[in-house]
Structures are given as C-alpha cells and as structure tokens.
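S.K.: structure for this input, please:
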Amino acid sequence: MSHRAAAKTKVHVRAPGKINVFLKVGRLQDDGYHDVASAYQAVSLFEDVRAYQADDFSVSVTGSVDLDGVPTDETNIAVQAAKLLARETGHQGGVHLEIEKHVPAAGGMGGGSADAAAALLACDHLWGTALPRERMLELAAELGADVPFALTGGTAIGTGRGDKLSPALAQGHSHWVLVLPDSGLSTPEVYHELDRHRQRNGSTLLPVTDRPEVDPKVLQALRAGDPHMLAESMHNDLQAAALQLEPALIDILELGEANGALTGIVSGSGPTIAFLAADVDSALDLQVALSAARLDVVRVSGPVHGARVLAE
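M.R.: This next block holds a predicted model:
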C-alpha cells in the first residue's frame, strides 16, 4: 500500500491560549473596528482538538472550563475554520471535530482562536491538503485577529487588527498565575465600553492615535527576560472598560498584588486576570493564597510553541 493511499483517520492538535502583556487600542474607525498594538505571549494552557474523517461537518465540546455559550453547531469557529480550508483547497469531504477546552470561553485568552488554529492544522494533516504556511496564516487572519498568533505561538507583536505578526525576542520563562472567570465578557461589549469611556473622559485622557505602537520598554523587558521590568511596562487599554463592566475584578487585582504578584493585568478583553510572578516559588505562593480565597486559579508559564500536531 503506498504512503499516499494510507489516509489518516484521526489527527490530534494542541494549541495555546495567550496573554496580552501589552495592548494599546487605536481610535474607533469608520468600519467599526480599532487598530491595536499588542505584545502576545502564548502560555501553557492549551486547547486540544481531535479531527476525524467524516462526510459532513460536526463538532463536540468537552473541557475543564464553563462551556456555556460555546456553540456546538456550524457557528463554532473551529467548524468555520474547517469549512474555510475545504473551500480553499477544494476538499470534498467533511470532518468531525472533538474540542477539549482548558482555556476559559470568552475569557480574553484567545481560546476560540486556539480552537480555530488547531482545526486548520488538524484538517490540513487529516485531509493531506498540505497548504503552504503563508496561506494558512492568511486563512487564520480571515477567521479572527488572534488566530494567526495561536498558530505561531511564542512571543510576538501584533499590529493592524492584531493579526499582522512579527516575532519578539524573549529570554527565559515568565511565570503567571491566572484567575479564571466564572462568567465571560463579550469582546465587542468591552470595546464599546472603551469607546464610551473615552467619550466620557476625553479631556482627561491622553490623545488616542489611529496607529498605536507597542512601548519599547515592553520589548526591552521581554528581551532581557526581566519580570520586574516587564511588570512595570505591562499595560492594557481595555482594562478600564472590563473593570467598569465587572467591578469585582478590582478586588481580585488588589488581592493578587497584596500576595506577592509583581503586577496584575486583565488579559485581552477579560475577564481573566493574569498575575506576573518573579519566579516559580512566588507563583506557587500566589496560587495557594488566591485558591484559599476560593478563586479558580491556574499557574502557567510562557512562552510556549503554537499549534502543533501530537502523536496519539
């Protein structure tokens, strides 16, 4: 039997969630979108997607996080990714996707984007469509601004809608303690709240540019692998809006910083909170303190690699 005839029946891909260690949001544009400048770090909290040969497209979802609001029909972004690849390559069959979620849904950590990236890669291997890497990144960007980063992983700077990526040099490992939300926040809702916040407080805020940029201090801190320097330069323009919508997050930020975190930040559009620790021991102590406060906590590190095929 030739190698080409032995089609795969199942492919398993793992893709990481992310933390935005820096996020600047530009002015609201006429098309309703904002340009952003972000420093992303992929962290060791993963989505697992298993793809099986099928005649049509279907998805099932399990996992360790709240799955309310995660669609199990064709509106699921992983199914959209599979259909996009099929259209692009002329593939005639379908796929059944099993998603095992560990990144909180609507948590500001790009869990859906990781599912989409994993589905693209899994289907490409399952179907043997061998899409060039550049084209796969273009398809990823069509699916969502954070999807290309879930494919590449590591540490990167995102500009434009967040999908124009350039790798950033990062030394060593960052240690994070995440407080996972018990409910999600809608990304569009957080952006709307930011726009309202800027209208209300326009005169007291720094002027908003069309083309935001990542603060060079963040790049220096990542290059140096210095958590203290990184803590001082971390920033998220969406944080004020997320705190306005979820005021309970303010107490969590204060609790983490009182228990040894170098700093805490709302990740992306929230409501996940990421605390940066100086080292693994501080991260362990912080994890214990926050767990004792009955918060849902997970300790992760970064950077980690992007979506990749695992041997079963």
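
S.K.: only C-alpha atoms for contact and neighbour calcs from this point on.
M.R.: Will do.

S.K.: roughly how far apart are the most centrally placed residue in the chain and Cys123?
M.R.: Geometric centre of the chain, nearest residue: Gly110, 2.5 Å, by Cα atoms, centre = their mean. Distance, Gly110 to Cys123, using Cα to Cα, to the nearest Å: 20 Å.

S.K.: show me the strands in the chain, by range?
M.R.: In the chain, the strands defined using DSSP state E lie at 10-28, 34-54, 57-63, 94-101, 155-159, 164-167, 174-179, 235-236, 263-266, 273-277, 297-302, 308-310.

S.K.: so which of these gets nearest Leu286?
M.R.: strand 174-179 (7.2 Å; Cα to Cα).

S.K.: neighbours around the nearest residue to Asp163 once chain neighbours are set aside, how many?
M.R.: Leaving out its chain neighbours, the residue that sits closest to Asp163 by Cα to Cα, 6 or more residues apart in numbering is Ala145, at 4.7 Å. For Ala145, the count of nearby residues is 19 (other Cα atoms under 10 Å).

S.K.: please apply the same query to Ile19.
M.R.: For Ile19, using other Cα under 10 Å, the count is 27.

S.K.: compare with the first, here's sequence two:
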Amino acid sequence: MTVTVRAPAKINLHLGVGAPRPDGFHPLVTAYHAVGLCDDVTVADADTWSVHTKLPDWIDPGLLPADGENIVDRAAELLAGFHGVPRRGLVSVVKAIPVAGGLAGGSADAAAALVALDRLWDLHTSDTDLLRLAAQLGSDVPFSLVGGTALGTGRGELVTPLTDRGTWWWVVVPSPEGLSTPRVYRHFDELVPDAPERPPSADEVVAALASGDPYLLAAALHNDLELAAVDLRPDLGRLLERGEEVGALRGLVSGSGPTCVFLCEGADHAREVAGALTGPEHPVVLTTMGPVAGAHLVEYA
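M.R.: So this is what the prediction gives:
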C-alpha cells in the first residue's frame, strides 16, 4: 500500500509577538494563511523505517536535518507511540517549500506524515488527537493540518478558522541561505526588551480578510519578527523595498524569514512583479495563491 498526502506552506499575515513566557516560548497572535506551495509525503509498507527527501535544484541540501533527525521521523515516532504500534514504512518527501525559509515547510511535512501514516497503519486517529500530537511537534504543525486561513494563539498551536472572502495572489522570493528561527527570536528579544506580555491583536488583518479587498489586506499586514530578520539580513530589507518599487501592494518577511512575500492584485499582477524581481540576485521567484486546504490525501493505492 502507498499513501500520498500534500501539505501547504504558510504565510503569517499577522505575527504579533509577546515577551517570553516562563517556559521560554513567546506568546503569539498570528493570522495563518495556507498557500499553494506544497510538499508531498508518500509512505509505503516496509519492514523497516526510512525517510528520503527529494529537492528541487534551487534548494540547498545542506539545509536539511541529519538522517534520523527529520521532523517526519519524530512525527512517526509520536504517532506510533500514541497507538503502541511499531514504526515501519518507506517515506519519500518531495519538497517544493523552501527549507528554513519561514514558510513552515517542516511543519507541513510533519502534518502530511501524520495523515499519511495514520492511513497506512489503519489507526483512525481522531481529529482532536491528531491536533494534540501535531502541537507536540511544533507550533505551526496544527495549522498545517487545518489549512485555509486561521487565527493562531498560545504559541501558535491553538488554531481557529477565520472568515476569508479573498483569493490572494503572492510572489514568493526564497533565499539560498536559511535563517534560524531561534536566532531570530533571540534577536527580537535583544531589539525589543520591553515587548508586551500580550501580543498585538490581529483585528485589522481579520477585518481585511473578511472584506476580500487586497488593498485593505496590504495595509494591515504585520510581522513583529521582521525587524529582527532584516537587522540580521539587511538584504531582506532591500528586497522588500525593491518589490514595492516594482508594483507589489506590500512586501513582508514570511514568519522568521528569510523568505519574502509580496501581495499583488491578482494573478497577472503577480506574474508581472515576479518577472521584475527575477534576476541574478534572485534567480528563483515563485507565484502562488491562497487560501488552500491543509494536509490532504492526493493518492491512495
């Protein structure tokens, strides 16, 4: 038997960050948005366990975790332990989401693995339990299961769907060099030592999503981590300025970076902006749209 599950990248349309909690995590208020850059995870019956990853030529394989340390390994171990079954299977991860790019590619792979292995092992895990397991793997993994557009609270793992009346078109510019999420959070703490205990609300983005107006959404986009990411990587600030100069409604660092995303009026506008940004400094520029579904079955044989 083989099972293939597809899971999307995410963009944080709003990312409000509070002061670190006693457990070390930062409280977040975020508006998650799933877009059509997706990884596929295929699992097949086997007597042993292995994970193989296939990358497009523009993703540096050096950014991948070491063998056995992939989040897919941890997802499988957690699901198998929850049900008391052996961890067995041959796993192939085909990536299109940038690695260490602030788009939750690892979280997408974990969510896809949970869904695929649940089907392969015939476990029938409830949605509630899948979300609980996902939250143990990472703050973004529950949203990768849910998809669409949603409000994330806590450390991001508590997810509530949002009303979204738009079809939003994006230009996505990945970076060949990853940026560590913990490093960005540490730098945020250095730059903003007086961060509020409660993060800024996402009310403006929520209202813009309900309106379906790209100009309102552009004005409302917000990322508290952008300051830290741009301070660590000034080239990101220059890229954001360039994207808006060539016509994007708004540029934004995605999550903790270093991927930058640009909101456009529609598909044709996105292609125009992508063409203007493509060049020797940024040879890979992608267009995509959202919202799209969370982790979902695409092949079962």
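
S.K.: which residues does the residue nearest to the centre of structure 1 contact?
M.R.: Neighbour list for Gly110 of structure 1: 17-18, 103, 146-147, 150 [criterion: Cα atoms under 8 Å, 6 or more residues apart in numbering].

S.K.: and if we set it to 10 Å?
M.R.: 16-20, 42, 103-104, 116, 144-147, 149-150, 267-269 (Cα atoms under 10 Å, 6 or more residues apart in numbering).

S.K.: over to Leu194 of structure 1?
M.R.: 25, 28, 188, 200, 237-242, 244.

S.K.: inside helices: which ones of those?
M.R.: 188, 200, 239-242, 244 (DSSP state H).

S.K.: which ChimeraX command selects the buried ones in these?
M.R.: Only the buried members of these enter the following ChimeraX selection, criterion being 16 or more other Cα atoms under 10 Å:
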select :239,240,241,242
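
S.K.: could you work out the most separated pair of the ones in helices among the contacts of Leu194 of structure 1?
M.R.: Pro188 and Arg200 (18.4 Å).

S.K.: how many other residues sit next to the aligned partner of Val288 of structure 1 in structure 2?
M.R.: Structural alignment (TM-score structural alignment) places Val288 of structure 1 against Gly275 in structure 2. Neighbours of Gly275 of structure 2 under the rule other Cα under 10 Å: 15.

S.K.: how about Gly275 of structure 2, nearest residue that isn't a chain neighbour?
M.R.: Nearest to Gly275 of structure 2 is Val285, by Cα to Cα, 6+ apart, at 8.0 Å.

S.K.: which ones are touching the one you found?
M.R.: Per Cα under 10 Å, 6+ apart, neighbours of Val285 of structure 2: 171-175, 261, 271, 273-279.

S.K.: recalculate using a threshold of 6 Å.
M.R.: Applying Cα atoms under 6 Å, 6 or more residues apart in numbering, we find Val285 of structure 2 in contact with 172-173, 274, 278.

S.K.: of those, grab the buried ones for ChimeraX.
M.R.: To isolate the buried members of the contacts of Val285 of structure 2 in ChimeraX, using 16+ other Cα under 10 Å:
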select :172,173,274
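
S.K.: among the contacts of Val285 of structure 2, which one sits closest to Pro200 of structure 2?
M.R.: Distances from Pro200 of structure 2 to those, taken by Cα to Cα, are shortest for Val172, at 25.3 Å.

S.K.: not counting sequence-adjacent ones, nearest residue to whatever residue of structure 1 lines up with Lys10 of structure 2?
M.R.: In structure 1, the residue paired with Lys10 of structure 2 is Lys18, using TM-score structural alignment. Spatial nearest neighbour of Lys18 of structure 1, chain neighbours left out: Ala42 (4.3 Å); criterion: Cα to Cα, 6+ apart.
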